[in-house]
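*Asks:* Here is the input, now give the coordinates:
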Amino acid sequence: MRRVADDFGQPNGLAFGPDESQLYVVDTRARHLRRFTVTGDGALRGGDVFATCDAGSFDGVRLDQAGRVWVAAHDGLHCFDPDGTLLGKLLLPEVVANFTFGGPKRNHLYICASSSLYSLRVNVNGVRYPGW
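*Replies:* Model (predicted):
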């Protein structure tokens, strides 16, 4: 085991891109999401801020097959284009902590909020990682 990054206030959610060459890490205290490049030997390069949260702080993070980045926030789910542009928000009436893509096609969102569990079918598919 080796440390590959240690400059976080409160690292929280993490997710790999579709081909596992990018790693996204939420820093809850800093209220942002960073993106790293994963090298062939498992080290990380970069770590620039990919997105900043404008609604509380980020928590869980997942990607869809098109490389869009979905992140839980206090007002719902935020969806970002791979270039970091905010595409939109799925607003919920309570703070969202975590979520996942599920179902046979990974096109159902299961969302854990403050006191409820939500399910929603979407027109995208979550990432299926090689070998998982």
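*Asks:* Please count neighbours and contacts with C-alpha atoms only from this point.
*Replies:* Fine.
*Asks:* Could you tell me the end-to-end distance of stretch 73-88?
*Replies:* By Cα to Cα, to the nearest Å, the extent of stretch 73-88 from end to end equals 12 Å.
*Asks:* Could you also give me the structure for this second sequence? I'd like to compare it with the first:
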Amino acid sequence: MLACTEMITMCLQSAKHEHLRKQQELDHNQNQGISLVQDIFRRADKNDDGKLSLEEFQSYFTDGILTDEQMQELYYSIDRQQTDNLDIDKLSEYFTPHLGEYVNVLSALEKLNVVILKAMDKTKELSV
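*Replies:* Sure thing, here's the model as predicted:
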């Protein structure tokens, strides 16, 4: 009887461990996805002050789908304190919940980017 109880306990612990591992993997993927989103916002930050002005926001993200008025409305809906400067971290926090499964895509792109950069560095080392 004790062996059966031990086996059930081991199975439950194993399932708990697997769940925790999957949660850590999801968290890791989300962090990598957020990192890529932050990089995108940093590229839009032309004066490197860590914030996006309305002009920087519109200049970088205008794609012909949203009108200037819609872009401005989006900007001010994010900038609720009316600071006229969106902090890059706050922008990332705002957009991350809307990414859904794309967090995994962005995470994969981040990993691919790292691997490509390492390969390029290795190629440079070998050609010197």
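*Asks:* What value does the TM-score take for this pair?
*Replies:* Here the TM-score for the pair of chains, by TM-score structural alignment, normalised by the length of structure 2, is 0.22; 51 aligned residues with a Cα RMSD of 5.1 Å.
*Asks:* Looking only at residue counts, what's the top helix in structure 2?
*Replies:* helix 2-44 (DSSP state H).
*Asks:* just checking, what packs against the host helix or strand of residue 60 of structure 2?
*Replies:* Taking DSSP states H and E as the definition, one finds residue 60 of structure 2 inside helix 54-61. With contacts taken as 3 or more Cα pairs under 8 Å, 6 or more residues apart in numbering; DSSP states H and E, helix 54-61 of structure 2 sits against helix 2-44, helix 68-78.
*Asks:* Buried ones in it, by neighbour count?
*Replies:* Buried residues in helix 54-61 of structure 2, counted by 16 or more other Cα atoms under 10 Å: 54, 56-58.
*Asks:* Columns distance to residue 126 of structure 2 on top of the helices and strands packed on helix 54-61 of structure 2, output as TSV?
*Replies:* As requested, these are exported to TSV (distance: least, Cα to Cα, whole Å):
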stretch	distance to residue 126 of structure 2
helix 2-44	29
helix 68-78	47
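*Asks:* Residue 116 of structure 2: which of the ones you listed is closest?
*Replies:* Residue 116 of structure 2 sits nearest to helix 2-44 of all the helices and strands packed on helix 54-61 of structure 2, at 15.1 Å, using Cα to Cα.
*Asks:* and the longest helix of structure 2 with helix 54-61, angle?
*Replies:* Orientation note: helix 2-44 of structure 2 sits at an angle of 110 degrees relative to helix 54-61 (axes from the mean of the first three to the mean of the last three Cα atoms, to 10 degrees).
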